[in-house]
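A.B. asks: please find the sequence and the predicted model below.
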Amino acid sequence: MGALTGIRVLEVGTLLAGPFTGRLLGDFGAEVIKIEPPDRSDPMRHWGQQIDGEGLLWPVQSRNKKCITLNLRKPEGQRVFKELAAEADVVLENFRPGTMEKWGLGYEELKTVNPGIIMLRTSGFGQTGPYSSQAGFGSVGEAMGGLRYVTGYGDRPPTRVGISIGDSLAALFATIGCLLALQERNKSGQGQVVDTAIYEAVFSLMEGLVPEYALKGYVRERSGNILPGVAPANIYETKESDYVVIGANADTVFKRLAQAMGAPEMAEDERYATHNARGQNQDELDNLINEWTQSVSTDDLLQILSEFGVPAGKIYSAKDIVNDPHYLARDMILSMMHPHLGEFKLPGIVPKLSRTPGEVNWLGPAEMGEHNSEVYQGQLGYTDGQINQLKRLEII
């Protein structure tokens, strides 16, 4: 029994932002019914790295979900969707604003069949405003939300984070909005719309960006692996040419780092004794630390820093992650059997709940419409004749 057991979610949408929200809800027990058009599969089934044409992200993002097919572009499919919505708690979509309304499936229509329905709407720019009708992928949200401007090095063009961070941030905020709306519905009995814009999800994490500019005229720029004036907090090379992050910018922690380096006098040196002094001598200090780390093996360096209580960690590749004992001890690397791919490793569940923890019960449905019979006949009570008629009409 997960924390969201008893909550039914209809997931309509493709790729990342919407489906990641569905994954998070499904991890904690919600019944997530993913809807794909009968004539085309979700692109994520074949997105990114593949084995025999099967995308390796699909089982991760679609775990715990049921999969049905339904043509929402035809009136008969829209009628069926309303029947499903009447028995659901949440509708989750990430189309361009106006798409669901075009199909007669906007919030105003759905609440007539289910006043308690909660509609999660994720889009590039939100449901209102002058940009709302524009196409907006996660990459655009990252750019306009301010993240890409500050990512990279000052002497080079802006760069991206190596994952689709904008979509994932939007999914996290949509999930928070869903939980808030469910809690409020417990009091009012009414549903509502949760409107999440990708650019806003990114922008909300941009720390003091706005007051820094509005009050001081300061525009934060790209600074590579450092934050200007915050030292030491950088990556440092080891004897094996690995890279380790060390965060010792607090005065007390810097004293411990100096002791770990065998140079306790550094903590008393006026160039490094205070936060401001270290910030002013950032490059010089980083060079001193890097000279030391290059003389020490990676394992020994991490052991020394741990013994002295200095926050540090090796920059992990996928190989490091799947073999790390801490990841394994906290069930962050799960291993399940995939019907086509065999043993399949995937990320565990975040956060950890003590009494009603999340669980991965199955990987993403391997076949389109895998749960058509269970949903249409088991939940809606359709007969074999009705199912065959929907197939003839190319509704499912």
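C.D. replies: Structure received.
A.B. asks: rest of the way, CA atoms for contacts and neighbours
C.D. replies: Fine.
A.B. asks: what about the closest residue to S41 other than its chain neighbours, distance to D42?
C.D. replies: Computed as CA to CA, 6 or more residues apart in numbering, the closest residue to S41 that is not its neighbour in sequence is M368, at 7.0 Å. Distance, M368 to D42, using CA to CA, to the nearest Å: 9 Å.
A.B. asks: what touches both of the two?
C.D. replies: E36 (CA atoms under 8 Å, 6 or more residues apart in numbering).
A.B. asks: put this next to the previous one:
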Amino acid sequence: MSSGNSEKNHGPLKDLTVIEMGSLIAGPFCGQILGDFGATVIKIEDPKAGDPMRQWGRSLPQGLSPWWPVIGRNKLSVTLDLRTPEGQDIARRLIGGADVLVENFRPGAMEKWGLGYEALSKLNPGLVMARVSGFGQTGPYAQRAGYALIGEAMGGLRHITGEPDRPPARAGISIGDSLAGLHAALGTMMALHSRHNTGRGQVVDAAIYESVLSVMENLITEYGLTGYVRERSGAILPGIAPSNAYPTLSGDRVVIGANQETLWRRLTVAMGRPELAQDPRFSGHAARGANQIELDEIISAWTGTLTVEQLLAAMDEHGIAAGRVYRAPDMLDDPQFVAREAIVERPHPVFGSVKMQNAFPKLSETPGAVRWPGPTLGEHTDAVLAERAGVSEDQLKDLRARGIV
């Protein structure tokens, strides 16, 4: 089972075996994280088409999705029709020797196939089963179809995203899916730690809407205490000032965060207007928040006289947090990204090579790594099923002839 990359696996999870079922982003992102940090991730895909992420993307260079090399990285691809008794039997054999099972089918699908946790835990009592879905495994909405945009809307994110005079906007990525995948990976590590103490596995139930809700800060608490319903506020957070994307002479915008008292004073010095720090309109956090629009107009009038480079240099000189609003080309050229290898390049059988974000966070002793990009469909089927499920060469030929692998 060649990884396609000679980089040795030093990841902290290199002793774990993960079976990944499901498709698209939420469940597979959980698998990606675990694989980034060394777990052997065996991804089970439908023999006919595989994960739809193999075809998704705005552009399809050489007919292939640029999405798949990222979400499929560090994984072994095994084709298996889980809707057949033979496929289910092979899946049980693989799961019997695994530490983790990740799935994001609609609740009830795994049980219909005889692959629910109650059945699997009898086969493998230490199994941790990470289940990712729109609304969780229980409750009146459990059986509803639930994609990221629904979880983002019901979790509260959509309503506060965008300009106040326009309909709710989206983040530009499927952030709900990614948050659910992150929570599933975090929950998996918690469950594995518990297994270390008890010897027993458990279910990790990650719902997209709850994963979004978990990062909504004080939205619920503020409403419960004051009755205030947070609304869309564009590029600012109401009452937090100065903190905005400010114009420059070059046309690009620079984000500046100077809402803390010491930073605000430094900004007034950088602007050549230290008297603003003593102005009653802007003296103190509450006053700046109350006069946020006026304050941003004053700052914008100043930043608009400077190029991006001049503004960033001034902010750096005075120790004020600031940064350009980056696009992909900016990231590739930035010395900070280069120094920390935030973006890596790996060989690819069709593209020649692909660039993508690295494995995060960084660990000092057992770092994660992108060892290889997403594999071709079924690339590891024969090797994995022979080694881990005891399937003979003749059996593989028969299963392939019948479209089961």
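C.D. replies: Noted; the coordinates are in hand. These numbers were taken from a predicted model, which means no experiment stands behind them.
A.B. asks: can you pull the TM-score for these?
C.D. replies: Once the chains are laid over each other, their TM-score by TM-score structural alignment, normalised by the length of structure 1 reads 0.98; 395 aligned residues with a CA RMSD of 0.9 Å.
A.B. asks: follow-up on the earlier one: next, count neighbours for the residue nearest to S41 of structure 1.
C.D. replies: Neighbour count for M368 of structure 1, taken as other CA atoms under 10 Å: 21.
A.B. asks: just give me the match in structure 2 for F173 of structure 1.
C.D. replies: Superposed on structure 2 with TM-score structural alignment, F173 of structure 1 falls opposite H183.
A.B. asks: isn't its match up against I208?
C.D. replies: No. Applying CA atoms under 8 Å, one finds H183 of structure 2 not in contact with I208, separated by 9.1 Å.
A.B. asks: looking at those two, which is more packed in?
C.D. replies: Using other CA under 10 Å, the more surrounded residue of H183 of structure 2 and I208 is I208, with 33 against 25.
A.B. asks: what is the equivalent residue in structure 1 for that one?
C.D. replies: Checking TM-score structural alignment: I208 of structure 2 goes with I198.
A.B. asks: separation between that match and F137 of structure 1?
C.D. replies: As judged by CA to CA, I198 of structure 1 and F137 of structure 1 stand 8 Å apart.
A.B. asks: what's the overlap in contacts for those two?
C.D. replies: With CA under 8 Å, 6+ apart, I198 of structure 1 and F137 have common neighbours G124, D167.
A.B. asks: pretty sure the residue nearest to S41 of structure 1 contacts I68?
C.D. replies: Yes. Counting by CA under 8 Å, M368 of structure 1 touches I68, with 6.7 Å between them.
A.B. asks: so which helix or strand takes in the equivalent of G26 of structure 1 over in structure 2?
C.D. replies: Alignment note (TM-score structural alignment): G26 of structure 1 maps to G35 of structure 2. Element membership for G35 of structure 2 (DSSP states H and E) is helix 26-36.
A.B. asks: please, where are all the strands along the stretch 201-350 of structure 1?
C.D. replies: If DSSP state E, counting those that start in this stretch is used as the criterion, the strands of the stretch 201-350 of structure 1 fall at 233-237, 243-247, 312-314, 333-338, 342-347.
A.B. asks: in structure 2, what residues pair with the third one?
C.D. replies: Going back to what we said before, that points to strand 312-314 of structure 1. Going by TM-score structural alignment: strand 312-314 of structure 1 matches residues 322-324.
A.B. asks: and the contacts of stretch 93-110 of structure 2?
C.D. replies: Residues outside stretch 93-110 of structure 2 that contact it (CA under 8 Å, 6+ apart) are 16-23, 26-28, 30-31, 116, 120, 123-124, 126-133, 136-137, 142-145, 188, 385, 388-389.
A.B. asks: make a PyMOL selection of the buried ones in those.
C.D. replies: Selection of buried members from the contacts of stretch 93-110 of structure 2 for PyMOL, criterion 16 or more other CA atoms under 10 Å:
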select buried, resi 16+17+18+19+20+21+22+23+26+27+28+30+31+120+124+126+127+128+129+130+131+132+133+136+137+142+143+188+385+389
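A.B. asks: ok so, going back, what's the burial count for the match of G26 of structure 1?
C.D. replies: 29.
A.B. asks: before we move on, what about K187 of structure 1?
C.D. replies: 8.
A.B. asks: give me the element it is part of.
C.D. replies: Going by DSSP H and E, K187 of structure 1 is part of helix 165-188.
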